[in-house]
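# Here is my input; please provide its structure:
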Amino acid sequence: MRSMGGEQVAEAVAGAVALLRTATDRDWESARAGRLEWSCRSTAEHVAGDLITYAGQLAGRATEGYVPFEITFDEGTGNEDVLQVVETTGALLAATLRSTPREVRAYHPYPFRSANREGFAAMGIAEVFLHTHDIAEGLGLAYEPPAEPCADLLARLFPHVRPDTDPWRTLLWATGRGDLPGREPVTEWRWRNNLVIPAERLTLQGVTPAAATDLAAGGDGGFEWAGGGPFQGTRDAAGMLLKAYEAGAHRPEWGVFALVRREDGRAVGGMGFHGAPDEDGRVEIGYDLTEAARGNGYATEALRALSAWALAREEVTSVCATTDPENTASQAVIVRAGFTRVAAESSEGGEGGQSAVQFAYELRG
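Alright, predicted model coming up:
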């Protein structure tokens, strides 16, 4: 999986500044930046402000709100000087990303009140790409960043958006800056960093489509795994998530979560929903653990946490799970998590095409 960190931020800033530097002799104060209400100059200042803000959030480990500081420019600051500030703040964010451990999360409001270093890198790059587009449009310049990082941004920050053959045009459409054939115009949008649900010894970290792509292809999804890597069930779940994303049907909060140990930041398994709640408010959970992590109560702990999160949602009335009759270990996990066995269900696809029996369990709020 392509990383998204300091190197990518530096590349994005360098490309933007190189283009805008060709037009520093123009009037940035009077020129409106694309569809924005801001001038080209104030938009460039905004980019610098976002880059330093993201660096400050991570460096200060802010968890409850934004660190209360901002950039101010000296009197007489010209266009070239503004670009120098953009370069400097980009370098500060890049350096912060390189020195921040993977498990660190800091405050960001949308939509789950936190982001990790990958999320802040993605948001920083998106700010650079999108606002350079705005400024370039206002100054009559042509700008288009490379397709690959645009696709990465969509797969990390816009998991609810169905991808298209042109990632840059899709990113512009998703942020209200353009049109796509067959899709309604976007008038409101927000970043969507991954959901993280805390448990006692674990954190359940939402798997993005970017991570799911890597997991389904046999990679690590950007996680450090205990016991040599994820179990096959996690890879299969990642593949289903990826299909839903490609179809535009993925709802991130009802997707897949990596179970990450707090003590060492290693993933020990995967757990997730088989889809969004149905019309009766029923949602089903599946899970697995790496072999090296079994027998420690991790699955029970994670199942309790994810079930409690689901049942706290208004649209959920019950959480369900099924298991094979011979899988007594999984049955013990489900029962310890508070589920009650409700039925034995038959499903197609057993050996020789025969129906297979599974035990069904349910937990209600």
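
# C-alpha from now on. contacts and neighbour counts both.
Will do.

# the longest helix in this structure is where?
helix 117-139 (DSSP state H).

# Run the chain-centre distance for that one.
Averaging C-alpha positions (Cα atoms, centre = their mean, to the nearest Å) puts helix 117-139 17 Å from its chain's average.

# likewise stretch 327-347?
Using Cα atoms, centre = their mean, the offset of stretch 327-347 from its chain centre is 31 Å.

# Please identify the buried residues of it?
330-331, 333-334, 336-341 (16 or more other Cα atoms under 10 Å).

# what's it in contact with?
Stretch 327-347 has contacts (Cα atoms under 8 Å, 6 or more residues apart in numbering) with 297, 299-301, 303-304, 321, 323, 355-363.

# Stretch 2-18 now?
So stretch 2-18 is contacted by 83, 86-87, 90-91, 93-98, 117-118, 121-122, 124-125, 128-129, 132, 145, 222 (Cα under 8 Å, 6+ apart).

# Buried subset of those, written for ChimeraX?
Entered in ChimeraX, the line below selects the buried ones among those, by 16+ other Cα under 10 Å:
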select :83,86,87,90,91,93,94,95,96,97,117,118,121,122,124,125,128,129,132,145,222
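
# Please provide the structure for the following sequence as well, for comparison with the first:
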Amino acid sequence: MRPLGGDQVQEAVGHALEALRTAVDRDWTGTKAGGLEWNCRETAEHLASCLLSYAGQLAGRPTEAYVPFSLTVDDDADEAGLLDVVETAGALLTAAVRTTPAGVRAFHPFPFRSADREGFAAMGVAEVLLHTYDIATGLGLPYEAPTELCVSVLARIFPHVRPDEEPWPTLLWATGRGDLPGRAPVTEWRWYNPLVIPAERLALHAVTPAAAAELAAGGTGGLTWIEGGPAEGTRIGAGLVFTAYQAGALRPEWGTFALVRTEDGRALGALGYHSAPDENGRVEIGYDLVEAARGQGYATEAVRALVDWAAERARTHGDVRRLWAVVDKSNTPSQAVVGRAGFRQVSDDGEQFAYELRLPGA
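Below you'll find the model as predicted:
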């Protein structure tokens, strides 16, 4: 899986224009775009507007709403001119993604009210692939999106969707545009930007399936690590995330989070859930730090942030009621971490202590 950046936005737009420019002499206004309510011209205008909006979010970096502007295409612009607008908007998003620092986030509503440069790139690529398909279907044009782009989009903003051997039909199915054998039709959908939980000196960044695959294979997961990182426990946790993704069992907010130091953007370790909460609302957590980051309170800070998020989740969704941690009896530093975060010891099997934290209302 390739990371999604400006090159991928440029590739998607170029591939789309190559297909659509063969049909600029057709009636776009009188032709519906595939299964959409819009006609082909309206869909192309919407596509350009999305690309420009995403570029504006990265440039302006608002945190509470979209930048309040819109794109207007001249009424007398023909279809060739309209595609020039799409190309221009795509170039603006490409430039914005390339020039935005890695740690920057801006407002996007789904589902956690922010996205980073890779998220906006992924959404831009998805808009291009899907709406080109809609327009091409309406106009009777052959169109198939590039496979590698589909794989990357699915792994970045559709982590809850089980991947398939055919990524393009999977993306169409996941967005209600097609059927897949053995899977129920999709009637409602949204893509999924990863959760980021702020702490005092850290931010907890949910590890996407693409990043998890790279970490499990010995890479960095797209992160800049302090010396000695990532630790083996992080790679094991990332492997579990990717395995769950491949099985279609990943609930991304219940996965692994990279611990990223705010002051310099360097990753120090990982923390996360072993799975989604069970039928009793119980979920186990685990964590590790690169050796050079230990003894400085980072683990306690991270666990407390995760506890606070789980408590809010318990209040708003009710799907989690108890957090669980298992610590080796010889690991006194980790025992201190869970104790400071509010966990209490509930069992001792001779080799390990088990700790539990009951969330408010449990």
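
# still on that earlier bit, now, the contacts of stretch 327-347 of structure 1 that are in helices?
Those of those lying in helices (DSSP H): 299-301, 303-304.

# Just among the residues you listed, which is most surrounded?
Within these, residue 299 tops the neighbour count with 26 neighbours, counted by other Cα atoms under 10 Å.

# And the spatially closest residue to residue 50 of structure 1 that is not a sequence neighbour, how far from residue 65 of structure 1?
Of all residues not flanking residue 50 of structure 1 in the chain, residue 124 sits nearest, at 7.1 Å (Cα to Cα, 6 or more residues apart in numbering). Using Cα to Cα, to the nearest Å, residue 124 of structure 1 is found at 18 Å from residue 65 of structure 1.

# Please give the element, helix or strand, for residue 268 of structure 1.
In the assignment (DSSP states H and E), residue 268 of structure 1 maps to strand 266-273.

# from the chain's centre, how far out does that strand sit?
Taking mean C-alpha positions (Cα atoms, centre = their mean), strand 266-273 of structure 1 and its chain are 16 Å apart.

# Stretch 246-260 of structure 2 now?
Using Cα atoms, centre = their mean, the offset of stretch 246-260 of structure 2 from its chain centre is 10 Å.

# now do stretch 153-163 of structure 2
8 Å.

# again, but for stretch 102-116 of structure 1
Worked out by Cα atoms, centre = their mean, stretch 102-116 of structure 1 lies 10 Å from the chain centre.

# What lies in contact with that stretch?
Contacts for stretch 102-116 of structure 1 (Cα under 8 Å, 6+ apart): 57-58, 61-66, 117, 190-196, 265.

# What is the burial count for the closest residue to residue 202 of structure 1 other than its chain neighbours?
Spatially, and ignoring its direct neighbours in sequence, residue 202 of structure 1 is nearest to residue 261 (4.5 Å; Cα to Cα, 6+ apart). Other residues near residue 261 of structure 1 come to 20 when the count uses other Cα under 10 Å.

# sorry, back to before: you'd agree the residue nearest to residue 50 of structure 1 is up against residue 54?
Yes: the criterion here is Cα atoms under 8 Å, and residue 124 of structure 1 meets it with residue 54 at 7.3 Å.

# Could you pull out the buried residues of the helix or strand following the strand holding residue 268 of structure 1?
The element immediately downstream of strand 266-273 of structure 1 (helix or strand, assigned by DSSP H and E) is strand 282-289. Judged by neighbour count using 16+ other Cα under 10 Å, the buried positions of strand 282-289 of structure 1 are 282-289.
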